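# show me how the following folds:
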Amino acid sequence: MNKFCLITNRNKDADLELTNEIVKYMTLHQKDCVCVDRKENCGYTSNSSSGNKGQTFSEEIEEDVDCIIVLGGDGTIIQAADSVCGLGIPILGINLGTLGFLAEIEKQQIWTALDSLFEDNYSIEERIMLHGSLIEGENVESLGIVLNDIVISRSNFSRIINISIYVNGELADSYRGDGVIVSTPTGSTGYSLSSGGPVVKPDADILVITPICPHTLGARSIIVSSGDSVRIQINENKQPNEEGAVAVLDGRPAGELKAGSSIHITKAHEKTRMVKINHVEFFEVLRKKIGQGGEKG
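Coordinates of the predicted model:
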């Protein structure tokens, strides 16, 4: 790899001290480096090529960039993945946050990791993504592409929502509750996990549908093929004005829903390409970062 783009979370590297050190190291090794969200380049507000709304990473990232290096936490990595997925450029995450489950590299490993990139000593892991559309009557609006999850939840002023879940047009479940999460395997260790959903290996080709605080004992997570079509419909409640809901794509509010509105979710054509250097197994990372199980006996 010879040309890199750095995306820095300014809350994690406020003075750009680490960012500048990486730039100097790349320059020393005669590598090209472009920075996003630095003071001299921070005027980026355009939408990404993937069509996602409200993203802050620029379309001006050149297509011949070999690797995007993200300095921040999981949120920054997810936002970068959603924003640049249309470019197909592999992403390496450097953890400057707390958990950093998606980040391949910890801060103390940066220089060794950069040397591995310079020497082409790495592999690429592809992660599936989701595409969501808002359906209201005859109108269909694309909401964008996400790496983690699409969440339909009650709005601030609604007490509860009544939803129906359809898979390939067939009714799978209906219940009243706080909402539902449709996640990729990557997103299974996020909101879905905290809502009682299963942990899924990131290379699995499935989707996870997890209810949020359902008012029934029978509602549980549903596993479907990534090729399946999922539709979440908002139904009328017994009391008026109680069906207000919102759609949230990877933490980004994407639209208000009312009775009769639906969110259509399918696997996106695009994929997130993650750089792997350490080759640490998934369950080892899971144990260390989320506390699954104890130490090896």
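# going by C-alpha atoms from here, please, whenever you check contacts or count neighbours.
OK.
# now do the SS call for G86.
Applying DSSP: H, G, I helix; E, B strand; the rest coil to G86 yields a three-state assignment of helix.
# I figured it hits A268, correct?
No: assessed by C-alpha atoms under 8 Å, G86 is found out of contact with A268, at 10.5 Å.
# mind listing the helices for the chain?
For the chain, applying DSSP state H gives helices covering 17-28, 74-84, 110-118, 191-194, 282-290.
# need the winner for burial among those helices.
Neighbour counts (mean count of other C-alpha atoms under 10 Å) averaged over each of those peak at helix 74-84, with a mean of 24.
# by contact count, what packs against it?
Judged by 3 or more C-alpha pairs under 8 Å, 6 or more residues apart in numbering; DSSP states H and E, helix 74-84 is in contact with strand 67-72, strand 91-95, strand 139-146.
# of those, flag the one that's most buried.
Most buried among these, counting by mean count of other C-alpha under 10 Å: strand 91-95, with a mean of 26.
# who are the packing partners of it?
strand 67-72, helix 74-84, strand 105-106, strand 262-276.
# quick one: it to chain centroid distance?
How far strand 91-95 lies from its chain's middle: 14 Å, per C-alpha atoms, centre = their mean, to the nearest Å.
# report the angle between it and helix 74-84.
Here the directions of strand 91-95 and helix 74-84 differ by 160 degrees (axes from the mean of the first three to the mean of the last three C-alpha atoms, to 10 degrees).
# another one to check against the first:
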Amino acid sequence: MAANPAKYEKLALVCSQTDRADKAARELRESQDFVPLSQADAVIVLGGDGTMLDCLHDMLDGGQILPVFGLNLGTVGFLMNRYHGAIALGRRLAEAKAMPILPLRMNVTTQSGERHTFCAINEVSLLRETRQTAKVEISVNGRVRIPELAGDGILLSTPVGSTAYNLSANGPILPLDSNMLALTPISPFRPRRWRGAILPDRSRVTFRVNEPAKRPVAAVADSKEVRDVAEVHIEVAREMEMVLLFDPHQALDERIVAEQFMT
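This next block holds a predicted model:
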């Protein structure tokens, strides 16, 4: 759907710490007034996907979630739009396609009993901490599906993250509107024939670490890491829906489809 231009009159600017992004920020400030994030209707992000994810996480942590229009001044820029200078920024925002995304919520209990909660826009992954293979029990909606997965780890990915780490681990690419999650093993040793699962995004997934003293495991929600975990519960945080803004015909849903035909 097209964005309502009246909603995006007050813009905040977030910029990565690179020379390219700093130069672009100066160009935009010469033609556009920006306000603090607390007063904004939307956010312009200058940088790459890492800067975009940092901005989204800052909003999740701060409790103020605004639509975000990213301009790529990084490397890949999968979550970004092309940077064309300050020309027609207002028009681009008025014509932008709004894409809602839902983050995951990870609730972790460590071996010592500490509890942590983090959100992930791309994926939650469990990774072995040492040379020892990780052994993880996998449950979905309270039912044990795999009593013991042995390997480097396991991840649960959103559609947004399905073209990132999930794809590198040979997981499936998920259309943005699929309402699905990808459960993907990382270098699995046992069971040999299991290559993962596609789950409805209303699923609640639980990982329990087997033999934790011998085989310690870390849990990572995007870039937030908790070590020596005992149990991890993951579900979609529907009340934290976020909106990314894209130029027409260059939106995230089309990019995810196109990624399936890359050779």
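# and the helices of structure 1 as TSV, adding distance to N162 of structure 1?
Below are these laid out as TSV (distance: least, C-alpha to C-alpha, whole Å):
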stretch	distance to N162 of structure 1
helix 17-28	47
helix 74-84	29
helix 110-118	48
helix 191-194	19
helix 282-290	32
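# nearest to G169 of structure 1, out of these?
Among the helices of structure 1, the nearest to G169 of structure 1 by C-alpha to C-alpha is helix 191-194 (23.1 Å).
# what span of structure 2 is that closest one aligned with?
Per the alignment by TM-score structural alignment, helix 191-194 of structure 1 matches residues 165-168 in structure 2.
# mean per-residue distance, the matching stretch versus structure 1.
By mean C-alpha distance after the TM-score superposition for structure 1, the fitted stretch 165-168 of structure 2 averages 0.4 Å away from its aligned residues in structure 1.
# for R252 of structure 1, find the nearest of the helices and strands packed on strand 91-95 of structure 1.
helix 74-84 (9.3 Å).
# the helices and strands packed on strand 91-95 of structure 1: which one's closest to G137 of structure 1?
G137 of structure 1 sits nearest to strand 262-276 of all these, at 9.0 Å, using C-alpha to C-alpha.
# and the closest one, what's buried?
262-268, 270-276 (16 or more other C-alpha atoms under 10 Å).
# residues making contact with that strand?
Here strand 262-276 of structure 1 makes contact (C-alpha atoms under 8 Å, 6 or more residues apart in numbering) with 81, 85-86, 88-92, 104, 122-136, 145, 147, 226-234, 247.
# map S203 of structure 2 onto structure 1.
For S203 of structure 2, the residue aligned by TM-score structural alignment is D228.
# er, L28 of structure 2 I mean
Matched across to structure 1, L28 of structure 2 falls on I22, judged by TM-score structural alignment.
# separation between that match and L71 of structure 1?
10 Å (C-alpha to C-alpha, to the nearest Å).
# next one: the counterpart of E242 of structure 1 in structure 2 from I146 of structure 2, what distance?
Using TM-score structural alignment, the equivalent of E242 of structure 1 in structure 2 is K214. With distances taken as C-alpha to C-alpha, K214 of structure 2 is found 20 Å from I146 of structure 2.
# in JSON lines, list the helices and strands packed on strand 91-95 of structure 1 along with distance to D203 of structure 1.
Below are those laid out as JSON lines (distance: least, C-alpha to C-alpha, whole Å):
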{"stretch": "strand 67-72", "distance to D203 of structure 1": "21"}
{"stretch": "helix 74-84", "distance to D203 of structure 1": "16"}
{"stretch": "strand 105-106", "distance to D203 of structure 1": "19"}
{"stretch": "strand 262-276", "distance to D203 of structure 1": "11"}
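# can you say which of these is nearest to R176 of structure 1?
Smallest distance to R176 of structure 1 across these (C-alpha to C-alpha): 15.4 Å, for strand 262-276.
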